[in-house]
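Colleague: sequence plus the predicted model coming up.
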Amino acid sequence: MTDSSSWVPEGVNTALPSAARVYDYLLGGGHNFSGDRALAEKLVTVVPARDMARLNRAFLRRAVLHLVDAGITQFLDLGSGIPTVGNVHEIAHSADPDIRVVYVDYEPVAVAHSELMLADEPNATILQADMRDPEKILNSPRVRDLLDLDRPLGLLMVGVVQFIPDADDPWALAASYRDAMAPGSYLALSAFTWDNAPAGMAGAVEVFKNSQDPIFPRARAEIMRMFDGFDLVEPGLVYTPQWRPERPEDVGDNAERSNLYAGVARKP
């Protein structure tokens, strides 16, 4: 797709790569620009970024279906990104078309394309907001109109907390959302880690310094803290392909290569 496409929202700096558009490219999407593609190609020289994106997307699918099986009928997807095949409402609606989904992202291209995709979808919507502002998000009329926060909720923070620096306290942020959720709600989260390939991830940090979304990978213990106040479901916090794989071969011989930890947990 060319950088002069008519779908570019006004004011978007197409020269500055964004994580949402890089992820879209790595997943084979078409809503990205030359700068995003160039950054993605640099990224694959230091980490197996295409595998990481694919395995993270597969985790999202399994997590959503697990929550649907657990009785969750509404989802809040923070940092939802650009709508490519396999979005949350598509996964959930394959099981129950009455499930309600609110997507949240601050990236203009992600929001613009979500609005187009969801124009005729009464049970899903997109809110343009920064996930670091839970009060704004949770009190938004768009959220309140579609979600009932007095009932169990599926909160999705899949592949996004690595964009939140320590200075913005992602642990307190997760706690803020947790405290606003009804008992019986779930959190599904995945995040970049240093643990498997510290040198490669350090290279990824350098690559993302040339984007609007620097990354902050974390050790397993730091990611585990984001589940404080929740009860992790089996198999706990593991690499993405290890979380309830549908087939043994889906895990492969080197699950650590995914470089993201993933977990799902219930609020008691």
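Modeller: Now that the structure is in, tell me what you want to look at.
Colleague: okay, CA-based contacts and neighbour counts for the rest of this
Modeller: Noted.
Colleague: give the other helices and strands that the biggest helix by length in the chain contacts.
Modeller: The residue-count maximum for a helix in the chain (DSSP state H) belongs to helix 49-69. In terms of contact count using 3 or more CA pairs under 8 Å, 6 or more residues apart in numbering; DSSP states H and E, helix 49-69 is assigned the packing partners helix 19-26, helix 88-93, strand 154-158, strand 186-192, strand 260-266.
Colleague: would a markdown table of these with mean neighbour count and distance to L116 be doable?
Modeller: Supplementary listing: the helices and strands packed on helix 49-69 in a markdown table, determined by neighbours: other CA atoms under 10 Å; distance: least, CA to CA, whole Å:
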| stretch | mean neighbour count | distance to L116 |
| --- | --- | --- |
| helix 19-26 | 24 | 16 |
| helix 88-93 | 21 | 14 |
| strand 154-158 | 24 | 22 |
| strand 186-192 | 26 | 26 |
| strand 260-266 | 26 | 30 |
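Colleague: what would the ones you listed look like in CSV with distance to Y177?
Modeller: Below are those laid out as CSV (distance: least, CA to CA, whole Å):
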stretch, distance to Y177
helix 19-26, 22
helix 88-93, 19
strand 154-158, 8
strand 186-192, 9
strand 260-266, 13
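Colleague: one step back: what does the next helix or strand after the longest helix of the chain contact?
Modeller: Scanning forward in sequence from helix 49-69 by DSSP states H and E, the next helix or strand is strand 74-78. The set of residues external to strand 74-78 that reach it, using CA atoms under 8 Å, 6 or more residues apart in numbering, is 88, 99-105, 131, 147, 152-158, 160.
Colleague: below is structure B, check it against A:
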Amino acid sequence: MPIDEADYADRPSSARIYDALLGGSHNFAADRAAAQKLLEAIPYAGDLARRNRTFLRRAVDHMLAAGVRQFLDVGSGIPTAGNVHEITGRTAPEARVVYVDIDPVAVAHSRDILAENPVATAVQADVRFPDALLAHPVVTEMIDFTRPIGLLMVSMLHFLPDEDAYVAVERLRSVLAPGSYIAISHGVVETPADASADQVASIYRRTDVSVATGRTRAEILRFFGTAELVPPGLVWLHEWPAPPAAGEGPENMAVLAGVGRVTGAA
């Protein structure tokens, strides 16, 4: 059933704010205003969004090279240029991709973008209810949980409180077959950006996620469970899988990223 986007235009969403930061067109005036406030609080937020997209590409490429041919992108936002189905399409056009987001407008736009793509689709689901997400008929049709999966949770777990985040990720990890991978990027409370934490939290409090908080390195590592971190481990966003030629400090990063490989029981 088509949604009436006018019903959502006045309330920004995390997915559409991210789209605005990336310079996309799938957002409303309220989202662009929220993105501008975010840039005022963290002037390099746009750069972080672009580097996050670069990490996503590198992580997916790594998984493809390891033979993964199905991807579950949770908290995906809107799959505009450079997203998972485009990355897989270059080297493994048969790879299946399911995008999952809570925002009905983001999902509607995603389905429009993917309308002619037989191996990629989008579903609306709330990661706080992982069993419902895993039982979604589109997910069960597209994803074979007996085979390796690339589970992507890129720049989304900091929008969940602890009591939801750890339980949800543990449940999602529990269904991953050996040879699966987990990619996570997450805001960290170790940089000068912490000074803007209250401003950022205030911006997102008026969106669909209502929470935006960083975690410590140890708290982020906990999401990987028993998955073995792929070298170089949990590092600054721009350092995965290797630091750039020109050294760059973490003060303009504020986000850690890593990829873990499931070798047995996740």
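Modeller: Received it, and whenever you're ready, just let me know what you need. Not measured: the values here are computed from a predicted model.
Colleague: any idea what the TM-score comes out to?
Modeller: Between these two chains, after superposing, the TM-score reads 0.92 (TM-score structural alignment, normalised by the length of structure 2); 259 aligned residues with a CA RMSD of 1.7 Å.
Colleague: quick one on the thing from earlier: can you point out the buried residues in the longest helix of structure 1?
Modeller: Judged by neighbour count using 16 or more other CA atoms under 10 Å, the buried positions of helix 49-69 of structure 1 are 49-65, 67-68.
Colleague: compared with structure 2, how much does that helix deviate?
Modeller: The superposed helix 49-69 of structure 1 is, by mean CA distance after the TM-score superposition for structure 1, a mean 0.6 Å from where its aligned residues fall in structure 2.
Colleague: residue range for that helix in structure 2?
Modeller: Under TM-score structural alignment, the alignment places helix 49-69 of structure 1 onto residues 45-65 of structure 2.
Colleague: got it, and stretch 23-39 of structure 1?
Modeller: Under TM-score structural alignment, the counterpart of stretch 23-39 of structure 1 in structure 2 spans residues 18-34.
Colleague: what's in contact with the matching stretch?
Modeller: Contacts of stretch 18-34 of structure 2 from elsewhere in the structure, counted by CA under 8 Å, 6+ apart, are 9-13, 16-17, 35, 45-46, 49-50, 77-78, 80, 106, 109, 203.
Colleague: ok, now which ones touch the closest residue to V209 of structure 2 other than its chain neighbours?
Modeller: The shortest distance from V209 of structure 2 to any residue that is not its chain neighbour, by CA to CA, 6 or more residues apart in numbering, is 5.9 Å, and that residue is F159. For F159 of structure 2, the contact set (CA under 8 Å, 6+ apart) comprises V209, S210, V211, A212, T213.
Colleague: 10 Å - rerun?
Modeller: Taking CA atoms under 10 Å, 6 or more residues apart in numbering as the definition of contact, the neighbours of F159 of structure 2 are 14, 75, 165, 186-187, 201, 204-205, 208-214.
Colleague: could you single out the nearest of those residues to R173 of structure 2?
Modeller: Ranked by distance to R173 of structure 2 (CA to CA), these are led by A165 at 12.1 Å.
Colleague: how many other residues sit next to the residue lying closest to T73 of structure 1 once chain neighbours are set aside?
Modeller: Spatial nearest neighbour of T73 of structure 1, chain neighbours left out: I99 (4.7 Å); criterion: CA to CA, 6+ apart. With neighbours defined by other CA atoms under 10 Å, the count for I99 of structure 1 comes to 19.
Colleague: what do we get in structure 2 for I99 of structure 1?
Modeller: Matched across to structure 2, I99 of structure 1 falls on A95, judged by TM-score structural alignment.
Colleague: list the contacts for its match?
Modeller: Contacts were defined as CA under 10 Å, 6+ apart; by that measure A95 of structure 2 touches 64, 67-71, 84-85, 87-89, 119-120.
Colleague: show where stretch 227-236 of structure 2 falls in structure 1, residue numbers please.
Modeller: The counterpart of stretch 227-236 of structure 2 in structure 1, using TM-score structural alignment, spans residues 230-239.
Colleague: cool, and stretch 110-120 of structure 2?
Modeller: Alignment of stretch 110-120 of structure 2 against structure 1: residues 114-124, by TM-score structural alignment.
Colleague: what's that stretch in contact with?
Modeller: Residues contacting stretch 114-124 of structure 1 (CA under 10 Å, 6+ apart): 74-76, 80-84, 88-90, 93, 97-105, 108-109, 111, 113, 125-127, 142-143, 146-147.
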